[in-house]
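Engineer: Need coordinates for the below:
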Amino acid sequence: MDAPITIEAVDIALILKTLPHRFPFLLIDRVRDIRSDFSGVGIKNVTINEPQFTGHFPGRPIFPGVLMIEGMAQTAGIIGMLSTGETERPTAVYFLTIDKCKFRKPALPGDTIEYHMRLITRKKAMWWFHGDAKVNGNIVAQADIGAMLAD
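Structural biologist: All right, here's what the predicted structure looks like:
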């Protein structure tokens, strides 16, 4: 394996260039502390003006757990795609698996969710990550996810 690539922060412009997702389904605002294909932290600033809060739930807005899992996957996608190097960068990331998923506490408008992702294993174009979604240092959700990088 090549020497580790370290990227201090990925802003929204590079996220938009790297992932195909767009509003309302782009669920990360920034990724920081990427260390090669090993780990990184995705950032999602939850705001009340997001469309899911009109129905989830009126009078008690809660950020949907499935969207946290998608945020984990998007963070893992950025880590995987950027760590492959500029010349061989894949063009797509596809979900393969979601395992050991647990939702611990609700995330609410005004919260900042941090998706702490670390590589479990990699086999060719398939990657498996463990993710902990945290708000103020407390785990609100966790899962193991698998993805495939493709052209």
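Engineer: from here on, contacts and neighbour counts on C-alpha atoms
Structural biologist: Will do.
Engineer: got the buried residues for the host helix or strand of residue 141?
Structural biologist: Using DSSP states H and E, residue 141 sits within strand 138-150. For strand 138-150, a neighbour-count test (16 or more other CA atoms under 10 Å) marks 139, 140, 141, 142, 143, 144, 145, 146, 147, 148, 149 as buried.
Engineer: helices or strands up against it?
Structural biologist: Applying 3 or more CA pairs under 8 Å, 6 or more residues apart in numbering; DSSP states H and E, we find strand 138-150 packed against helix 65-83, strand 92-103, strand 126-135.
Engineer: Give me the residues contacting the longest one.
Structural biologist: Residues from elsewhere that reach helix 65-83 (CA atoms under 8 Å, 6 or more residues apart in numbering): 5, 15, 18-19, 26-28, 31, 34, 36-42, 44, 89-90, 93, 95, 103, 106, 115-117, 127, 129, 131, 133, 141-143, 145, 147, 149.
Engineer: want to put them side by side, so please do this one too:
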Amino acid sequence: MSVLDAAEIMDLIPNRYPILFMDKVDELNPGESIVCTKNVTINEEFFQGHFPGNPVMPGVLIIESLAQAASILILKTEKYQGKTAYLGAIDSAKFRKVVRPGDVLKLHVTMEKQRDNMGKVKCEAKVEDKVACSAELTFIVPDPKKKI
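Structural biologist: I've put the predicted structure just below:
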């Protein structure tokens, strides 16, 4: 049973097909941590060119998946409800396992620091409990009245 389904996710973050990389939220502790699922299928558009005959999920899209999970974690806190979280920085990104069609990507995000309209999260994307990607992401939640 999921905590949030795809429709509820789309109520929180602005991402839509083909750039929505989240199927459900499995666990959510607002302001602390989140675990989400991305089912990787051969129907993903990026597999047409990455790589023909050897489909591999691009690392940048794994990072994007983690950023979307982080956005949900951030936007479920009372302070940021109804706003948009933007990715501000990617630190210490490491890719350890290839992600292929048929894999179930589990996205684990933990809040590390939060101050004013910025924060830092620690992330891991796992396939079968093996870390495929890890990174620290910085987010910014700007005042919606100001253009960034």
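Engineer: follow-up on the earlier one: want to throw the buried residues of strand 138-150 of structure 1 into CSV with distance to residue 55 of structure 1?
Structural biologist: As requested, the buried residues of strand 138-150 of structure 1 are arranged in CSV below (distance: CA to CA, whole Å):
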residue, distance to residue 55 of structure 1
139, 24
140, 21
141, 21
142, 24
143, 25
144, 28
145, 27
146, 29
147, 29
148, 32
149, 33
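Engineer: how near is the most centrally placed residue in structure 2 to residue 52 of structure 2?
Structural biologist: By CA atoms, centre = their mean, structure 2 has its centre lying nearest to residue 66, at 2.6 Å. With distances taken as CA to CA, to the nearest Å, residue 66 of structure 2 is found 25 Å from residue 52 of structure 2.
Engineer: Save the helices and strands packed on strand 138-150 of structure 1 as a markdown table, and put in distance to residue 53 of structure 1 too.
Structural biologist: Shown next, in a markdown table, are these (distance: least, CA to CA, whole Å):
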| stretch | distance to residue 53 of structure 1 |
| --- | --- |
| helix 65-83 | 12 |
| strand 92-103 | 18 |
| strand 126-135 | 18 |
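Engineer: now for these, which one comes closest to residue 49 of structure 1?
Structural biologist: Distance to residue 49 of structure 1, taken as CA to CA, is lowest for helix 65-83 among these, at 15.4 Å.
Engineer: how about the closest one, aligned to which bit of structure 2?
Structural biologist: On structure 2, the counterpart of helix 65-83 of structure 1 by TM-score structural alignment is residues 59-77.
Engineer: Mind telling me what element the residue sitting furthest away from the middle of structure 1 is part of?
Structural biologist: Distance from the centre of structure 1 peaks at residue 59, with 27.5 Å (CA atoms, centre = their mean). For residue 59 of structure 1, there is no enclosing helix or strand under DSSP H and E.
Engineer: Distance-wise, check it relative to residue 100 of structure 1.
Structural biologist: Residue 59 of structure 1 is 30 Å from residue 100 of structure 1, by CA to CA.
Engineer: Ok, residue 73 of structure 1 next?
Structural biologist: As judged by CA to CA, residue 73 of structure 1 and residue 100 of structure 1 stand 14 Å apart.
Engineer: cool, and residue 38 of structure 1?
Structural biologist: From residue 38 of structure 1 over to residue 100 of structure 1 the distance is 20 Å, taken as CA to CA.
Engineer: who's more crowded, those two?
Structural biologist: With neighbours defined as other CA atoms under 10 Å, residue 38 of structure 1 and residue 100 compare such that residue 38 has more, 20 against 9.
Engineer: Surely that one and residue 118 touch.
Structural biologist: Yes - taking CA atoms under 8 Å as the definition, residue 38 of structure 1 is a contact partner of residue 118 at 5.5 Å.
Engineer: and the counterpart of residue 121 of structure 1 in structure 2, how many neighbours?
Structural biologist: Applying TM-score structural alignment, one finds that residue 121 of structure 1 aligns to residue 113 in structure 2. Neighbourhood size, residue 113 of structure 2 [other CA under 10 Å]: 13.
Engineer: same check, this time on residue 117 of structure 2
Structural biologist: Neighbour number of residue 117 of structure 2 under other CA under 10 Å is 13.
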